[in-house]
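Trainee: Sharing a sequence plus its predicted fold:
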Amino acid sequence: MSFRTLAAAAPLALVLAACSPSAEGSDGQDAASADGATASATAEAAGAAKSVKEENDLYSFSYAYPAQVGGVPELAAHLDADAEKAKAALISESEDDRTQAEANDYPYRAHSFSKEWKVVADLPRYLSLSGEFATYSGGAHGMYGLESLVWDKQANAGMDGVALFQSAEALDEALGQKLCDALDAERAKRRGEAVPTDAGDDGTGFNSCQHVKDATVLVGSSGGGKFDRIGIWFGPYVAGPYAEGSYELNFPVDAAVIEAVKPEYREAFSAR
């Protein structure tokens, strides 16, 4: 299954679903009312899921997170701030583009931003989330990507999934040839032929092994007790051309992966 890299706008699959116990206003004016748009927002008591949607002639915006996030006030506040920042940027960029369109006599296409957070794993101390986002800014196609967020319930702080490890390179080394083999196997399925062994690197990286530093890392759990699964997500244009989309690879935690984890987080992991 399905991860901060950008690529072409299409829905993302939830990474590591099987690993989960379950799976800027420019000048202060409300752009929605200014454009005669409809807006809706739901949610929002502690412990509740959140879903905010706004659509008008200038932009469309949506942001959502599940009830597990609503149950952690500090985390909910962190993501609410993220939503406000994203909306402010969207409005500012949309207004700038519309001004340019009017000045240069070309049609303005409404911009959009959406992000949805989903639970990858909910452990006693940690909540692992994936944040699927998509943007459109008037071009031929949009962009999308995936973020990783692991919230430490005890410390009331969050981090990217890869921050649990000593470095991206350490995790790369721990996964080793398995990462390259899994990537090439998936490439072969999509292309209908194996990646040539003598293909080498043509500068695109579409035939060579890719690395954790260019991926989004998610940590999952098969039973909700410990992290025992690792998800590696490469956005389109990283491991293959646009048409191939993103690459989603999953691996069990083993002794080598645990060795790559920072000592302070090793108790949260177990080998399968």
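Mentor: Yep, that arrived. Worth saying up front: this structure is predicted, and the values here are computed from it rather than measured.
Trainee: okay, CA-based contacts and neighbour counts for the rest of this
Mentor: Will do.
Trainee: All the strands of the stretch 151-272 of the chain, residue numbers only.
Mentor: 157-159, 216-220, 229-234, 247-252 (DSSP state E, counting those that start in this stretch).
Trainee: Tabulate those strands (JSON lines), appending mean neighbour count and distance to residue 132.
Mentor: Listed next are those as JSON lines, based on neighbours: other C-alpha atoms under 10 Å; distance: least, C-alpha to C-alpha, whole Å:
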{"stretch": "strand 157-159", "mean neighbour count": "15", "distance to residue 132": "16"}
{"stretch": "strand 216-220", "mean neighbour count": "30", "distance to residue 132": "11"}
{"stretch": "strand 229-234", "mean neighbour count": "26", "distance to residue 132": "12"}
{"stretch": "strand 247-252", "mean neighbour count": "20", "distance to residue 132": "13"}
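Trainee: also this one, for the comparison:
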Amino acid sequence: MTALRALLLTVAVTASLSACNRRDREPAADAPLPAAEAPAEITPADAAAPMNFATTSPYAAVKLTLPNALKAQTDLHARLYADEVRLLRQFVEGAQADRSEAGDDPSIPPYEKTITLTAAAETGKLVSLRRDMSEYSGGAHPNTTARGVLWDKALKQVIGSGQLFRRGADMSLLDQALCAAVNTARARRVPGAPPLTLAGGGEWTCPRAAATPFVLAPGTVDGKAGGLTFLIDPYKVGPYAEGSYAVTVPLTTFRTLLAGAYADEFAGQPAN
């Protein structure tokens, strides 16, 4: 497995895709976790990867959309396309097995899975993409997740928080800032919602920064990131009906935590 494949396959689609077990549950994170392993084999067809992929069968409909920002990053483009298409084909195969086992009831609509990557921000060294996944295999609603892909253009590899921040850095200040940003966003969306804490004690708890997916936030200085936008899935800080959150923490909160190799990629304030 490659660093990128491990990033994209945290939770692989299983062959059974049991609709019963998938209904009304917390969404699975089926992508982005960094790892350092052997690079994926990229075929000549993958190297000329298109920006879209879609296929439909009686059992499932799947779709992949990639951003134009990938065209300049041919290695990342090829690997993302190869790994995401592989994941979608596995989903189609699993859907067929699952529905056949259940008697292939024609009243049940085909399963669906879409993966959409969008450009978040780019600096001199880094390209940041947001990956949104929606998957439906029965139940009251689809499962959705959002993840970040952070690509070092010179090293030609995906990095995570372990590389972006100094080893051994005290993340407590960033944890507190993220918690405050979540509470501010929730108060706007759900007036009167009790504030969350890092310690917990209630049904929901503030997320920890190191365990929360993120993308670079465009900054007020050209070619620099002004902060980090953390991506919080439904069920993480509130019920499904509350939805997902994308909350931005400014550079001033974590500047001293950044690894030396990436400190110069940040400046100013978040643009939005």
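Mentor: Received it, and whenever you're ready, just let me know what you need. The structure displayed is predicted, hence computed values, not measured ones.
Trainee: circling back to that earlier point, looking at the strands of the stretch 151-272 of the first structure, spot the one closest to residue 203 of the first structure.
Mentor: Closest to residue 203 of the first structure of the strands of the stretch 151-272 of the first structure is strand 229-234 (C-alpha to C-alpha; 16.7 Å).
Trainee: now the helices: where do they sit in the stretch 1-150 of the second structure?
Mentor: Secondary structure of the stretch 1-150 of the second structure by DSSP state H, counting those that start in this stretch: the helices cover 3-8, 19-22, 44-47, 74-101.
Trainee: most packed of those helices?
Mentor: Burial of these is given as mean neighbour count (mean count of other C-alpha atoms under 10 Å); helix 3-8 ranks first at a mean of 23.
Trainee: For it, what is the distance to the chain centroid?
Mentor: Mean-position distance between helix 3-8 of the second structure and its chain equals 12 Å (C-alpha atoms, centre = their mean, to the nearest Å).
Trainee: for stretch 127-135 of the first structure, same thing?
Mentor: Between the mean C-alpha location of stretch 127-135 of the first structure and the chain-wide mean there is a distance of 4 Å, by C-alpha atoms, centre = their mean.
Trainee: Likewise for stretch 46-63 of the first structure?
Mentor: That offset, for stretch 46-63 of the first structure, works out to 18 Å (C-alpha atoms, centre = their mean).
Trainee: residues of it that come out buried?
Mentor: Buried positions in stretch 46-63 of the first structure, judged by neighbour count with 16 or more other C-alpha atoms under 10 Å: 47-52, 54-63.
Trainee: give me the number of residues near residue 233 of the second structure?
Mentor: Residue 233 of the second structure has 25 neighbours, counted by other C-alpha atoms under 10 Å.
Trainee: can you give me the strands in the stretch 1-150 of the first structure?
Mentor: Here the stretch 1-150 of the first structure has its strands, by DSSP E, counting those that start in this stretch, at 7-8, 38-43, 50-55, 59-65, 111-122, 126-136, 143-152.
Trainee: got the contact list for the residue in the first structure that residue 267 of the second structure lines up against?
Mentor: Aligned by TM-score structural alignment, residue 267 of the second structure pairs with residue 270 of the first structure. With contacts defined as C-alpha atoms under 8 Å, 6 or more residues apart in numbering, residue 270 of the first structure is in contact with 226, 227, 228, 253, 254, 258.
Trainee: farthest pair in those?
Mentor: The most widely separated members of the contacts of residue 270 of the first structure are 226 and 254, with 12.5 Å between them, by C-alpha to C-alpha.
Trainee: coming back round to it: got the strands of the stretch 1-150 of the first structure as TSV, with distance to residue 242 of the first structure columns?
Mentor: Listed next are those as TSV, based on distance: least, C-alpha to C-alpha, whole Å:
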stretch	distance to residue 242 of the first structure
strand 7-8	7
strand 38-43	33
strand 50-55	28
strand 59-65	24
strand 111-122	20
strand 126-136	15
strand 143-152	11
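Trainee: Let me know which of these is the nearest to residue 191 of the first structure.
Mentor: Taking C-alpha to C-alpha, strand 7-8 is the member of these nearest to residue 191 of the first structure, at 18.5 Å.
Trainee: By how much does the closest one deviate from the second structure on average?
Mentor: For strand 7-8 of the first structure, the mean deviation from the second structure after alignment is 5.9 Å (mean C-alpha distance after the TM-score superposition for the first structure).
Trainee: Check which helices and strands that strand sits against.
Mentor: Judged by 3 or more C-alpha pairs under 8 Å, 6 or more residues apart in numbering; DSSP states H and E, strand 7-8 of the first structure is in contact with strand 143-152.
Trainee: any idea how far the closest residue to residue 200 of the first structure other than its chain neighbours lies from residue 132 of the first structure?
Mentor: Nearest non-adjacent residue to residue 200 of the first structure, counting by C-alpha to C-alpha, 6 or more residues apart in numbering: residue 208, 6.3 Å away. In this view, residue 208 of the first structure and residue 132 of the first structure are 26 Å apart by C-alpha to C-alpha, to the nearest Å.
Trainee: If you count surrounding residues, which of the two has more?
Mentor: Comparing residue 208 of the first structure with residue 132 by other C-alpha under 10 Å, the one with more neighbours is residue 132, at 24 against 21.
Trainee: Would you mind measuring from the alignment partner in the second structure of residue 241 of the first structure to residue 190 of the second structure?
Mentor: Alignment note: residue 241 of the first structure maps to residue 239 in the second structure; criterion TM-score structural alignment. Distance, residue 239 of the second structure to residue 190 of the second structure, using C-alpha to C-alpha: 11 Å.
Trainee: Would you check how far apart residue 258 of the second structure and residue 167 of the second structure are?
Mentor: For residue 258 of the second structure relative to residue 167 of the second structure (C-alpha to C-alpha), the value is 9 Å.
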